[in-house]
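Colleague: Fold the following and give me the result.
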Amino acid sequence: MTTKKLTWVSMLLAMCVLGANFKLLGSIALDSFPAFLGAMILGPVYGAFLGIAGHFVSALLAGFPQTLPIHIIIGFLMGICMFIFGLVRKKAMGDGIMVKAVSWLIAYIVSVPLNLLILYPVLHEVVFVLFVPLTIATLANLLISELVYAVLPSKIKNFGQSKVV
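Modeller: Predicted structure coming up:
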């Protein structure tokens, strides 16, 4: 890992911590927009790391409202979400509206309905309470990450594709 990449990961991780303080409900917060941004800039592996770390910080600040084992599952699902999101953005040609729409749709499906479906056996009816805040938070995180990405210079947008030794 280069110093530049380590700096980017550190900066985005710090942004995850800041976003974790803007709560919607329990551990649902604006902690994943830096992970989405990291997945776009640095690639799917770094996005997954940032998604997992961001969720754990958010859950920690909320006092692990659904218990630690459930938050481990949620963190793992966030990592999968960021990995798939980053993979779609990295493998797709260009930065067109269709690529954005597909990546948003996949991120939403993994982050909200799939996450809640997997958690239903342990959380039961609570998943219905979490649906709306989780949807709002996911869409807000995606929107913020796209807005920030849109104003970044192309040198930064292409950072993940460069082969710096």
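
Colleague: drop to CA atoms for contacts and neighbour counts, all remaining ones
Modeller: Fine.

Colleague: can you map out the helices along the chain?
Modeller: 3-19, 33-41, 44-62, 68-91, 97-109, 115-123, 126-151, 154-157 (DSSP state H).

Colleague: could those go into JSON lines alongside distance to residue 26?
Modeller: Formatted as JSON lines, the helices of the chain follow (distance: least, Cα to Cα, whole Å):
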{"stretch": "helix 3-19", "distance to residue 26": "13"}
{"stretch": "helix 33-41", "distance to residue 26": "17"}
{"stretch": "helix 44-62", "distance to residue 26": "6"}
{"stretch": "helix 68-91", "distance to residue 26": "12"}
{"stretch": "helix 97-109", "distance to residue 26": "19"}
{"stretch": "helix 115-123", "distance to residue 26": "14"}
{"stretch": "helix 126-151", "distance to residue 26": "9"}
{"stretch": "helix 154-157", "distance to residue 26": "33"}
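
Colleague: and for comparison, fold this next one:
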Amino acid sequence: MTRNKQLALFTAFVSLAAAGSFIKIPSPAGSVAFDSMPALAAAALMSPWSGVAVACFGHLLSAGLAGFPLGPLHVMVAVQMGLLAFFYGVLYRRNAKRAATLMFVIGNGILAPLCFWPVLGKAVVIGLIPSLLAAAVLNGLTALIIIPRIKPAFLQSAMRIDHEKKT
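Modeller: Just a heads-up that it's a prediction; the model follows:
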């Protein structure tokens, strides 16, 4: 895949994450949104590292739209999202699609917020978990459904560009 194609696809996935950040899921923080699915798709279709970048950008866009309710903690959340997208991509590419989705849902919906227990306190973390879990399920299941449907077009596009390069 050419560098220009990678950049165009990366930009498309970041744009989808930006669009998804407008679809908010009610939560105490206000930054919980439908912005992870493009990162999961980028991790599965492009590379796990692309998924990291899209996840970080997507979360920071979503948090910015909500006014950064957790302040600088959103940087840590972006890193968590990036790590989850990376491992999703690794598992998905090893054909462990359901395991990748389950790992993402448990990691994003339950384990990630527990890291903030000492900083935010028990009540805030417990209050965030239901909305984060709902968002993780929606993002994960949507990715699980959409990725196999867009993969043929993604591969065909890559073949067409490689073919054009040979002539």
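
Colleague: In TSV, list the helices of structure 1 along with mean neighbour count and distance to residue 25 of structure 1.
Modeller: Conversion of the helices of structure 1 to TSV gives the following (neighbours: other Cα atoms under 10 Å; distance: least, Cα to Cα, whole Å):
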stretch	mean neighbour count	distance to residue 25 of structure 1
helix 3-19	17	13
helix 33-41	28	16
helix 44-62	25	9
helix 68-91	21	14
helix 97-109	16	18
helix 115-123	15	15
helix 126-151	16	7
helix 154-157	12	32
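
Colleague: Ok, which of the ones you listed comes nearest residue 27 of structure 1?
Modeller: helix 44-62 (4.7 Å; Cα to Cα).

Colleague: residues in structure 2 aligned with that closest one?
Modeller: Counting by TM-score structural alignment, helix 44-62 of structure 1 falls onto residues 48-66 of structure 2.

Colleague: ok, and what's touching the matching stretch?
Modeller: With contact meaning Cα atoms under 8 Å, 6 or more residues apart in numbering, stretch 48-66 of structure 2 is reached by 10, 13-14, 17-18, 21-22, 30-33, 35-36, 38-44, 69, 74-75, 77-79, 81-90.

Colleague: cool, stretch 129-140 of structure 2 as well?
Modeller: For stretch 129-140 of structure 2, using Cα under 8 Å, 6+ apart, the contacting residues are 25-27, 32-37, 40, 101-102, 104-106, 108-110, 113.

Colleague: tell me the contacts of the residue nearest to the spatial centre of structure 2?
Modeller: Taking Cα atoms, centre = their mean, the centroid of structure 2 lies closest to residue 36, which sits 2.7 Å from it. Shown in contact with residue 36 of structure 2 (Cα under 8 Å, 6+ apart): 17, 20, 55, 58, 59, 81, 136, 139, 140.
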